[in-house]
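> Below are the sequence and a predicted model; questions follow.
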Amino acid sequence: MSAFFEWLDTQPVGSVLYVSLGSFLSVSSAQMGEIVAGIRNSRVRYFWEKGGGFWTHCGLNSIIEGLYAAVPVVTFPIFSNQVPNSERILENWKIRWRVKKLEIESGSLVIRDEITQLVKRAMDLNSDERKGMSKRAKEVKEILFV
């Protein structure tokens, strides 16, 4: 594990996307393939642990982690309370991008091109959109955790 943290320490601040899909519910193998391919195609640094952006399923614990870390969030709600968590909590504070799902015969799927473009937007440290979200994320953290 220390090799991962050593790698993280060598990356520019805020340049690594942290991906969390929770521990209870999971996505289909087809959806996981699209997520992995989309993130890889974006060519941003990513890690399934700690980073400067946060991809989350919007479980309450993940929301709290993202707020405490004061980072913008890419939301991928999967089930139940995760959808309103994404909508009410993160949209009200304007610190998130939401992944859009396509309806297909067997359910819904987010395709890799959508994921690639969204991850690029979320991790563009020089964009005004990202800078604004980062600033608001820090303000929300100060309100909630100070």
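Right, received. Where do you want to start?
> C-alpha from now on. contacts and neighbour counts both.
OK.
> thinking Met73 is in contact with Gly52, fair?
Slight slip there: residue 73 is Val, not Met. No. Contact criterion C-alpha atoms under 8 Å: Val73 and Gly52 do not qualify, at 9.5 Å.
> which of those two has more neighbours?
Using other C-alpha atoms under 10 Å, the more surrounded residue of Val73 and Gly52 is Val73, with 30 against 24.
> ok, second structure coming up, stack it against the first:
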Amino acid sequence: MDELVAGVRNSSVPYLWVSRVEASWFKESCEDRGLVIPWCDQLRVLCHSSTGGFLTHCGWNSTLEAVYAGIPTLTFPIFWDQVPNSKQLVEEWKMGRSVRSEVGTENLVSREEIAEIVRNFMNLDCNEGKEMRGKARQLAEACRGAISEGGSSDVSLDSFIKVLSKGHAD
């Protein structure tokens, strides 16, 4: 975690860091590039026009919110469903990049590597970043289409409710 925090800080990219645990040591070293807060409405932040990327542990809710917002991701999974969620974002949907690198059975990455990854990720002229942003926008459009009236999620939910209602009436 120290390497991750130092890497983001050393990238010179402006950031918002949400940490529910005591992070005064991090707040003190933010200088004028970052803001550390204990809570935020994550989906609202991700949907804001000034948000350019999202460093995430890849929990399912964070994954869905990133896709819905159309924001490219830097993935840093730790355990459980986060690893396959990261793989989905990076390898399948191609809207993200993994921050971790495997060395034997260890997942190691230095602060210097993280700083470079963050700088490249946020570089609007980088071809890889352009491709990720494009894929992220496509997925966001698909999500919004699915939940709109007549979309696949809308139709499926209505169908599910009708089936439940019939079963309950018997």
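Arrived safely, thanks for sending. Model, not experiment: these values are computed from the prediction.
> Looking only at residue counts, what's the top helix in structure 1?
helix 128-145 (DSSP state H).
> Enumerate the positions of it that are buried.
Under the neighbour-count criterion of 16 or more other C-alpha atoms under 10 Å, helix 128-145 of structure 1 has 130, 133-134, 136-138, 140-141 buried.
> swap in stretch 1-14 of structure 2?
3-11.
> Just send those residues back as TSV, with distance to Glu116 of structure 2 and secondary structure too.
TSV is the format used below for the buried residues of stretch 1-14 of structure 2 (distance: C-alpha to C-alpha, whole Å; DSSP: H, G, I helix; E, B strand; the rest coil):
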residue	distance to Glu116 of structure 2	secondary structure
Glu3	13	helix
Leu4	12	helix
Val5	13	helix
Ala6	12	helix
Gly7	8	helix
Val8	9	helix
Arg9	11	helix
Asn10	9	helix
Ser11	7	coil
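> Out of these, which is nearest to Glu112 of structure 2?
Gly7 (6.0 Å; C-alpha to C-alpha).
> can you pull the contacts of the aligned partner of the closest one in structure 1?
Structural correspondence for Gly7 of structure 2 with respect to structure 1 (TM-score structural alignment): Gly38. Gly38 of structure 1 makes contact with 111-116, according to C-alpha atoms under 8 Å, 6 or more residues apart in numbering.
> Count the residues that sit near the closest residue to Gly38 of structure 1 other than its chain neighbours.
Nearest non-adjacent residue to Gly38 of structure 1, counting by C-alpha to C-alpha, 6 or more residues apart in numbering: Arg112, 3.9 Å away. By other C-alpha under 10 Å, 21 other residues sit near Arg112 of structure 1.
> just how off-centre is stretch 75-85 of structure 1 within its chain?
Computed by C-alpha atoms, centre = their mean, to the nearest Å, the separation of stretch 75-85 of structure 1 from the middle of its chain amounts to 13 Å.
> what's the counterpart of Gly132 of structure 1 in structure 2?
Aligned by TM-score structural alignment, Gly132 of structure 1 pairs with Glu131 of structure 2.
> quick one: that match and Phe121 of structure 2, what's the gap?
11 Å (C-alpha to C-alpha, to the nearest Å).
> and what of Val109 of structure 2?
If you go by C-alpha to C-alpha, the gap between Val109 of structure 2 and Phe121 of structure 2 works out to 16 Å.
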